[in-house]
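> Sequence unavailable; structure follows:
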């Protein structure tokens, strides 16, 4: 056994068994010092972490909880104050509404007595700005009155007359907030109502009810939340910024208070942290003392170990052998079945077993009688025909099955369904939904709304991007049909034909879907309200042609702050006043007359389902949509240089130069909402439009055709420019032109006629475009003939630099058409 070397021998560098042992480098830090330093650092981290956690949980969190509690209390106090105030309003109004004299005056329509009572109310009731008494059923829209009667007030009056619950509503009238409240007269519920008392209050009483003592503790925001209407911030008082705002509902109203704490309230929520600081200090002392003792002990052990290793090395001893690790190939590792699935390593047979897609279901090839599914209704970009004969409830159910099967193949499990206001739309929708549900596809039914709201739903709802609209758009009342969207794209051309083919081949899924209902109108209005800002007051006449836009458009433009004059806005699927096609001049005459009568800033006519519009100026001039597109191009392209603008073959030649002048790229394309949207998607265009009234805006919007949104953007432009619409549109060139002229031609002949004209027509040196029908461009004008995709007709349109050349082109086209079909007769007086 070898003798153990002494510490002295090792330190003085003496040799052991002939080997030199060098003295340590004393310049390095002692292991004890290092260990103690590390221990102190760890202790500092522990103390810091524990101290921070203690401060957070015992000070910060407690303060925040206390602040939240105080804020909730203050918010509840403000809400209760407002409740007390509005109860006092109810009592004052009820005092007059119970008076037999007011009931008698309303029953007899005694105008003098009513005026006396209204004057008494103005004197005796605090904060009242106006008092109006209406005999039952006599209230009407009156936008010109000092205190106008709008849709909102009419609804309050109607509810009061029917003795339904009426809650006070704030409205921004003449740039000031007024509180409107209607009550039946007499107010005793078991007596018949002779009329209604409508009062308007200024906002002073509400502000006083909040109280100065509350305002010093934070900021109070009064919000009005009416179901189906965008939330409105009525006013804000005080200063906050010191914590989370807390809401409180005002009982018996549409109002909510949002209270945000001020620095004063945060000071009230402070916590005395002296004991916590003492505790953290004691913990720090204990930790640091423990760290010193533990670090010293570890350091001494490190010194002893180092000395032992030095001796072993000097004596030539080897450390214990360690078994070498054996490298293992990843391919040798056994993987469980579950892991194989996760890693994608299963074989092809295993991977495909039991996972057949919907597309793998075999097609059934049993034939259906073609006469029961007319080919003629499957058009270029929708399904459309005569209701009851061509578009039956049985066909609606089959279309539901086929479109749902198409959607399922595309990975969509839900279809959004909507309908217009035609008399047969409810029944067709019912059977359409039956067909959809029978495939296992779900339905979200958004009810009777314009087509743009179906498109909006496919863009914004989480349930999916596919849907069906039951509508015949601008066609007369006896027509109906379906517009189809799959994965955000409108079906067109062969995609529409594929729906019929699927029905005929019975390639339909089976299952049990579920139907849900959803009100999309508030979200639609709110989104436009958030996007469109008016810089001034605009008055607008809305001609809905008794179509479905009458349900949404007046409310939308009233919310935007416009003075609204409704024209044919009550829903009537028989269209008693005129057909819902705004591109026909005679259909625009009532709108022109109403705009002149009311001296409105503009008039807007929508088609039957709201995806098209035509505009009328204050002077009664019709702005056809291709010229309206010039105005939108100036606005959008000038802010987005190089942007593409797509327009159809029926549009004015001047549009091409206009787009170029503003730095855009003009793109001529086929007529039709589906091909236009497809081209916009392909090119990334920010704007598109057709002569027929479809306007597609991708700038700040979704790019689908929406007559109401286009009108909203137009009034924004008018309000910002500060000129009349006549002055604004007068800046753009206008050539002499015809409107769209329709000639009746049988469905099975119209496209053959156009094809024959293309093959055999003689148009001299004109440049011919056969993209959609036949367009012949001459130096001084152009003419177009094309087959309609929505009716049994061909359509013609002409434009020229002067009347003489316009007549020449018209005569040329009629001559060439009669060469193909000598029965053609053109009525130029449409």
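Thanks, I have it. What you see is a predicted model, and the numbers here were worked out from it, not measured in a lab.

> Every contact and neighbour count from this point should use C-alpha atoms.
Will do.

> quick one, what contacts residue 563?
For residue 563, the residues meeting the contact criterion (C-alpha atoms under 8 Å, 6 or more residues apart in numbering) are 143, 537-540, 557.

> most surrounded residue in the residues you listed?
Neighbour count (other C-alpha atoms under 10 Å) singles out residue 540 as the most crowded of the contacts of residue 563, with 26 neighbours.

> Give me the helices and strands touching the helix or strand containing residue 710, please.
With the criterion set as DSSP states H and E, the secondary-structure element containing residue 710 is helix 707-721. Contact here means 3 or more C-alpha pairs under 8 Å, 6 or more residues apart in numbering; DSSP states H and E; on that basis helix 707-721 packs against strand 613-616, strand 695-697.

> what about residue 204, neighbour count?
Burial measure for residue 204: 12 neighbouring residues, criterion other C-alpha under 10 Å.

> returning to what we had before: would you turn the helices and strands packed on helix 707-721 into JSON lines with mean neighbour count?
Supplementary listing: the helices and strands packed on helix 707-721 in JSON lines, determined by neighbours: other C-alpha atoms under 10 Å:
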{"stretch": "strand 613-616", "mean neighbour count": "26"}
{"stretch": "strand 695-697", "mean neighbour count": "29"}
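
> Which of these sits closest to residue 78?
Of all these, strand 695-697 sits nearest to residue 78, with 44.4 Å by C-alpha to C-alpha.

> Contacts made by that closest one with the rest, please.
Here strand 695-697 makes contact (C-alpha under 8 Å, 6+ apart) with 612, 625, 629, 677, 686-689, 703-707, 710.

> and if we set it to 10 Å?
Strand 695-697 is contacted by residues 611-613, 625-626, 628-629, 632, 636, 645-647, 673, 676-677, 680, 685-690, 702-711, 713 when judged by C-alpha atoms under 10 Å, 6 or more residues apart in numbering.

> chain center to that strand: distance?
Here the centre of mass of C-alpha atoms in strand 695-697, compared against the chain's by C-alpha atoms, centre = their mean, to the nearest Å, lies 15 Å away.

> likewise stretch 479-487?
Relative to the chain's own centre, stretch 479-487 is displaced by 20 Å; criterion: C-alpha atoms, centre = their mean.

> returning to what we had before: so which of the contacts of strand 695-697 belong to helices?
In this view, these that belong to helices under DSSP state H are 625-626, 628-629, 632, 636, 673, 676-677, 680, 707-711, 713.

> Name the nearest residue to residue 37, ignoring sequence neighbours.
Nearest residue to residue 37, sequence neighbours excluded (C-alpha to C-alpha, 6 or more residues apart in numbering): residue 295, at 7.4 Å.

> Which is the succeeding secondary structure element to the helix or strand where the one you found lies?
Mapping residue 295 onto the secondary structure by DSSP H and E places it in helix 274-314. Scanning forward in sequence from helix 274-314 by DSSP H and E, the next helix or strand is helix 337-343.

> try it against this one:
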């Protein structure tokens, strides 16, 4: 029998759609059949699955389990929790060969989707398209006897593992910590409550009750407006700093004691400075949207900075290839292979921020205050027709190739100039172009933006209204 997915749901890094419109329990079943067939053909026997706090997640879990067990695979469900808890299950359970988290991440409440790990590597791009092809062709294996389904509670074990990140730090420094936390009603809530209850110091928690309708604010800490509650808490209680999470807790947001946002590349700069004391000369990976200040800082502290394509699956693959112990993205995905598993885990990243601050002997506010004062635009995203977005970037590349411009072309175009740099790239997940620029002066930033606008104009485009995520 053949099955057809809505063409919009099989995406570059995950599978994602709108419940009742483009994503249903039948889709979950078909995903289970495709993934299960591929895993069984590779000799896999068991899959760990988990889900976030969305209203539709339990329904999708049922469809997914039915699909996986039909292929003869055994399924172990770790229940509701953050995406990194599922990654932890997949990485730490000896007899598990694959993992699937049902999650809509930071998207609106009516969205849901799937993030997958296959034989210890990210499952994305061509892998996801293969699920669609197999469904259309009815290329699914049918087991003589269906697999089993069981449940296991690993929350306590997961939290214990994360707390190892504080081992060996002076007790008096840990006891003196005063931190604000915002779970945003996302899947981080229960893990955060358990984690902070077992940590020294004073902890003030917001919105840990899991609610897939996100009644307080949208769970995307990369948008500053979503940090308003955390800023108010840190100011009111005079806390050292604050940490926020996205809907499935694989992305971190942070503010210092003065309420200044610590952006993804600035967090990575702190982590890198700490790590390079222990692993001198290490390769540290960041995406093309990161500040030049980060790459300079990694060099200055004796590391090898490596700029790479945006996308959590692409970064994870590059880490495996280079043996890098640490990587990060502007979007708040941080990957610690050093003393951890290499997946993006915002709760663990919070632990490592505490540890870095203590080991470096500086408060988070001081670390943030010492960073170079660069002027950068936010990430500007504007709608471009799907059929034009990659073509337009190629046109820009071709035009710049005829000039003496200093271009980095690994993911769109990043152009270095005496004023700083500017970036234009096509989103892999939406019909948008992304632009960003950074300079040390406002005049420099204006000149960089003029270059972006000129290139867009030459391709018959303009920076239109901002598109959402």
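Yep, it's here. These numbers come from a predicted model, not from an experiment.

> re earlier: could you pull up the contacting residues of the residue nearest to residue 37 of structure 1?
By C-alpha under 10 Å, 6+ apart, the neighbours of residue 295 of structure 1 are 31-40, 289, 301.

> Closest one of these to residue 669 of structure 1?
Out of the contacts of residue 295 of structure 1, the one with the shortest distance to residue 669 of structure 1 is residue 38. That distance is 76.5 Å, counting by C-alpha to C-alpha.

> counterpart of the closest one in structure 2?
For residue 38 of structure 1, no equivalent position in structure 2 is identified, counting by TM-score structural alignment.

> Could you find the closest non-adjacent residue to residue 38 of structure 1?
Counting by C-alpha to C-alpha, 6+ apart, residue 295 is the residue found nearest to residue 38 of structure 1 once chain neighbours are left out, at 7.4 Å.

> cool, and residue 397 of structure 2?
For residue 397 of structure 2, the nearest residue in space outside its immediate sequence neighbours is residue 413; the separation is 6.7 Å by C-alpha to C-alpha, 6+ apart.

> Read off where stretch 618-632 of structure 1 ends up in structure 2.
Under the alignment (TM-score structural alignment), stretch 618-632 of structure 1 falls on residues 257-271 in structure 2.

> The top strand by length along structure 1 packs against which elements?
Determined from DSSP state E, the single longest strand within structure 1 is strand 176-185. Other elements packing on strand 176-185 of structure 1 under the criterion 3 or more C-alpha pairs under 10 Å, 6 or more residues apart in numbering; DSSP states H and E are helix 61-97, helix 100-108, strand 128-135, helix 151-161, strand 169-173, strand 195-201, helix 204-210, strand 232-237.

> wait, residue 400 of structure 2 sits on residue 413?
Yes - under the contact definition of C-alpha atoms under 10 Å, residue 400 of structure 2 touches residue 413, with a separation of 9.2 Å.

> More neighbours: which of those two?
Remark: of residue 400 of structure 2 and residue 413, residue 413 carries more neighbours, 22 against 16, as counted by other C-alpha under 10 Å.

> residues contacting the counterpart of that one in structure 1?
When the two structures are superposed using TM-score structural alignment, residue 413 of structure 2 falls opposite residue 774 in structure 1. Taking C-alpha under 10 Å, 6+ apart as the criterion, residue 774 of structure 1 is in contact with 649, 754-755, 757-758, 761, 768, 783-787, 796.

> What distance do you get for residue 774 of structure 1 to residue 207 of structure 1?
68 Å (C-alpha to C-alpha, to the nearest Å).

> Once you drop chain neighbours, what's closest to the most centrally placed residue in structure 2?
Most central residue of structure 2, judged by C-alpha distance to the mean C-alpha position with C-alpha atoms, centre = their mean, is residue 333 at 3.6 Å. Spatial nearest neighbour of residue 333 of structure 2, excluding adjacent residues (C-alpha to C-alpha, 6+ apart): residue 251 at 4.6 Å.

> ditto for residue 711 of structure 1
In space, and not counting its chain neighbours, residue 711 of structure 1 is closest to residue 604: 7.4 Å by C-alpha to C-alpha, 6+ apart.

> Please apply the same query to residue 238 of structure 2.
residue 257 (7.2 Å).

> count of residues packed around the one you found?
Considering only other C-alpha under 10 Å, residue 257 of structure 2 is surrounded by 22 other residues.

> From residue 371 of structure 2, how far out is it?
Using C-alpha to C-alpha, one gets 15 Å for the distance from residue 257 of structure 2 to residue 371 of structure 2.

> Residue 422 of structure 2 now?
According to C-alpha to C-alpha, residue 422 of structure 2 and residue 371 of structure 2 sit 20 Å apart.

> before we move on, what about residue 258 of structure 2?
The gap separating residue 258 of structure 2 from residue 371 of structure 2 is 14 Å, by C-alpha to C-alpha.

> Which residue in structure 1 occupies the aligned position of residue 102 of structure 2?
Across the alignment, which pairs residues by TM-score structural alignment, residue 102 of structure 2 is matched by residue 470 of structure 1.

> Could you count how many residues lie near its match?
Using other C-alpha under 10 Å, residue 470 of structure 1 is surrounded by 29 other residues.

> do residue 523 of structure 1 as well
Burial measure for residue 523 of structure 1: 17 neighbouring residues, criterion other C-alpha under 10 Å.

> Identify the residues contacting the aligned residue in structure 2 for it.
Under the alignment defined by TM-score structural alignment, residue 523 of structure 1 corresponds to residue 157 in structure 2. The neighbours of residue 157 of structure 2, taking C-alpha under 10 Å, 6+ apart as the test, are 85, 88-89.

> What separation is there between residue 157 of structure 2 and residue 78 of structure 2?
Using C-alpha to C-alpha, we find residue 157 of structure 2 at a distance of 12 Å from residue 78 of structure 2.

> Show me whatever sits in contact with both of the two.
Each of 85, 89 lies in contact with both residue 157 of structure 2 and residue 78 under the rule C-alpha under 10 Å, 6+ apart.

> ok, back up a step: generate a ChimeraX selection restricted to the buried subset of the contacts of strand 695-697 of structure 1.
For the buried members of the contacts of strand 695-697 of structure 1, the matching ChimeraX selection, counting by 16 or more other C-alpha atoms under 10 Å, is:
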select :611,612,613,625,626,628,629,632,636,645,646,647,673,676,677,680,685,686,687,688,689,690,703,704,705,706,707,708,709,710,711,713
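
> Tally up the residues packed near the residue mapped onto residue 419 of structure 1 from structure 2, please.
Aligned counterpart of residue 419 of structure 1 in structure 2: residue 51 (TM-score structural alignment). Burial of residue 51 of structure 2, expressed as a neighbour count using other C-alpha under 10 Å, amounts to 30.
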